[in-house]
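Engineer: Requesting a structural model of the entry that follows:
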Amino acid sequence: MSPAKLWLLKLSQRAKRARYAVEAAFAFGVLALLKPLPADAAISTLAAVLRRIGPFLPRQKVVLDNLAHAMPELDEAERRAIARSMWENLGRQVAEYVFLDQLFDYDPDAETVGRIEVSGRDLFQRIHATGEPAIFFTGHTGNFELLPICAATFDLEVTALFRPPNNPYIARRVLAARTTTMGALVPSKTGAAAGLAKALQDGASVGVLVDQKFRRGRLGTFFGQPVRTNPLLPKLARQFECPVYPARCVRLPGNRFRLELEEAVELPRGEDGRIDVDASCQMLNDIVERWVRDYPDQWMWLHRRWDPTSLVDPRAGAASQKA
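Structural biologist: This next block holds a predicted model:
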């Protein structure tokens, strides 16, 4: 690399670090202002702010493009209405990081329902009674961060795959917040598969978000559009032959939540009796699509799930699609 290019690279890296520092300082400042407030007031305040300013942020274009891809039957006004509500949901979730310990008030033995209600209590208890590891999966719906806290309530040890934010300053703060309220975390980088496999081998359960873009993933569809999906979950299920449970969080009025655990899914199998990774990835996409259609304003339309550049597999040859 020439000295001029090296200098430009260093300058670009410094500019990025400076931008990250400014973004983090702003975010931490907002959260510091919210922290002294009562939880409901703080959450509702940031929700109202994001609902108002979100549509003017650069990421709004990605949101609307995603909605157009997924739901072409909706008109422009309907898509913009979903986008506004999605920004509101994002504002609530950001503020809820400050109050996670206060928000989760679920008590399996309580006679009255509090802020959190759980659908699938008997299923949680049944999983715990078996003493066997399981795989839970969810998507970016409602406040998905509450799900591993719920599992811990039923004495289920869950190691969750964690994708840190791109901003390293924010990533450290988010990781610290999660660590105090959840089980073990495995960053989604090189070695993540080995970390989750070890957890299952040791008898712990694992949790995975399955609705993110994965450039080296298996080709399938999501809302009828081509996408690539991370094959990690089906590969783990095939290796350990453990049950796979869908779980989601539904945001309710009044800063309340319903956590839903569904019965284990039967992942598709090939003629050899082993789990079919490609067909299983498609099943996961179909389940998340069902959830998103139920509550489209509660899914994070911010991600570039339909990025056309990811459809060009960097691994050449038909072997890239084999297990």
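
Engineer: CA atoms for contacts and neighbours, from now on please.
Structural biologist: Fine.

Engineer: any residues touching whichever helix or strand L50 is part of, and which ones?
Structural biologist: Using DSSP states H and E, L50 maps to helix 39-53. The contact list for helix 39-53 (Cα atoms under 8 Å, 6 or more residues apart in numbering) reads 34-35, 84-93, 95-96, 99, 102-103, 255.

Engineer: remind me, longest strand of the chain?
Structural biologist: Ranked by residue count, the top strand of the chain under DSSP state E comes out as strand 244-252.

Engineer: Can you name the element that comes right after it?
Structural biologist: strand 256-261.

Engineer: Show which residues not belonging to the helix or strand following the helix holding L50 make contact with it.
Structural biologist: Using DSSP H and E, the next helix or strand after helix 39-53 towards the C-terminus is helix 60-70. For helix 60-70, the external contacting residues (Cα under 8 Å, 6+ apart) are 54, 74, 79-80, 83, 222-225, 301-306.

Engineer: List the buried residues in helix 60-70.
Structural biologist: Applying a neighbour-count criterion of 16 or more other Cα atoms under 10 Å, the buried positions in helix 60-70 are 60, 62-67, 70.

Engineer: Could you also give me the structure for this next sequence, so I can compare it with the first?
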Amino acid sequence: MSKQKFSIRQHSELFMVSVLRLLPIDMVSSIGAWLGRQSARRAIRLKRKWIVRLHRNFERLEGLTEYRAREQRIIQHVEHLGRVYSEYAVLHKIAVQRFNIEGRERISGIDGPVIYVCVHTGHWELIGEVIRRFGGSVVALYDPIPDKARLKVAMNVRKKFCPENAGTRYIPASPRAARDMMNYLKQGESLSIFIDEEKDGLVWAPALGRKIPLVGNRMLAARLAVKQGVPVIPIHIQRKEGANFEATIESPILPDDRLDKKLAAAELAKQLNDIAERWVKEDISHWYWLAQLNLDKPFPKKGS
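Structural biologist: The predicted structure is shown next:
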């Protein structure tokens, strides 16, 4: 395989990550926050399309009718994203020093494979630390984003928490990913799936008042759970103050075996949507996909 080629900008970002690793956690997070605020204010001045979407989303989802109030929320949102990007450099230290897990008793008696589900709030990469602390390997579905430098940084963090030599496998999203994950589940492996996702210019879950199709990662998680009769474990990761985080492990969800498999999967997918929607509404300025969300854009019709 040829060596990965990066642009000058990407080399600069990778160098910056290596520098940030040497700094204290709070300093790194504060640098990211400052960069995020500067980026937000510049985009507000330039009236970027994603700023317009954020105004609309904060108005419709939080009921903010006052322009300045929405603007402050936009700055808070982008500040959070700036922190997230910077904190990749020190996330291994955050996991040890600044990360609390609540609800571990809810899964202490589970024996056998499970499907962990999460959304992109807080610093979502800490899902790997949750799994690591419980001593298990996992098969993790991930989006192979086009920016290879940022993907490299993210994959390095993921593999630090859940290394491949300890049994964890990383499956890129693709047409064959569902089949691969089913095979691993049959072999007794647990899975990790993010049930909110952006694809083809649409945020496919949660619904947030829209009528969304029964497709995507939440439906994948539901179908796999129903076919193999395994529990789904929802895990919500939240940012507390500054660079402090908390994961809440919620009660396992078992597929309804009284229904046929198609209906059971649809019902479980609805439950997963409701959970994801609750998490996002509780934590909306910390939700990664907020700026990509277009509440008025229609979903493609089936088969189109």
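
Engineer: about what we covered before: and the helix holding L50 of structure 1, which stretch of structure 2?
Structural biologist: Taken onto structure 2 by TM-score structural alignment, helix 39-53 of structure 1 occupies residues 25-39 there.

Engineer: Quick check: nearest residue in space to the counterpart of A27 of structure 1 in structure 2, chain neighbours excluded?
Structural biologist: Matched across to structure 2, A27 of structure 1 falls on E13, judged by TM-score structural alignment. For E13 of structure 2, ignoring the flanking residues on the chain, the nearest one in space by Cα to Cα, 6 or more residues apart in numbering is A149 at 7.7 Å.

Engineer: which residue lines up with that neighbour in structure 1?
Structural biologist: Using TM-score structural alignment, the equivalent of A149 of structure 2 in structure 1 is Y169.

Engineer: burial count for its match?
Structural biologist: 17 (other Cα atoms under 10 Å).

Engineer: starting at the chain centroid, how far to the host helix or strand of it?
Structural biologist: For Y169 of structure 1, the host element (DSSP H and E) is helix 168-181. Offset of helix 168-181 of structure 1 from its chain centre (Cα atoms, centre = their mean, to the nearest Å): 15 Å.

Engineer: Next: stretch 123-136 of structure 2.
Structural biologist: The answer for stretch 123-136 of structure 2 is 13 Å, by Cα atoms, centre = their mean.

Engineer: So what touches it?
Structural biologist: For stretch 123-136 of structure 2, contacts defined as Cα under 8 Å, 6+ apart pick out 84, 91, 95, 101, 118, 137-138, 154, 157-158, 161-162, 235, 237-239, 245, 247.

Engineer: and what of stretch 74-91 of structure 1?
Structural biologist: 43, 46-52, 54-55, 60, 63-64, 67-68, 142, 296-301.

Engineer: I would like a PyMOL command selecting only the buried ones among these, please.
Structural biologist: Buried residues among the contacts of stretch 74-91 of structure 1 (16+ other Cα under 10 Å), as a PyMOL selection:
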select buried, resi 43+46+47+48+50+51+54+55+60+63+64+67+142+296+297+298+299+300+301
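
Engineer: which residues in the stretch 201-323 of structure 1 form helices?
Structural biologist: Taking DSSP state H, counting those that start in this stretch, the helices of the stretch 201-323 of structure 1 run over residues 232-240, 277-294.

Engineer: closest to P3 of structure 1 out of those helices?
Structural biologist: helix 232-240 (41.3 Å; Cα to Cα).
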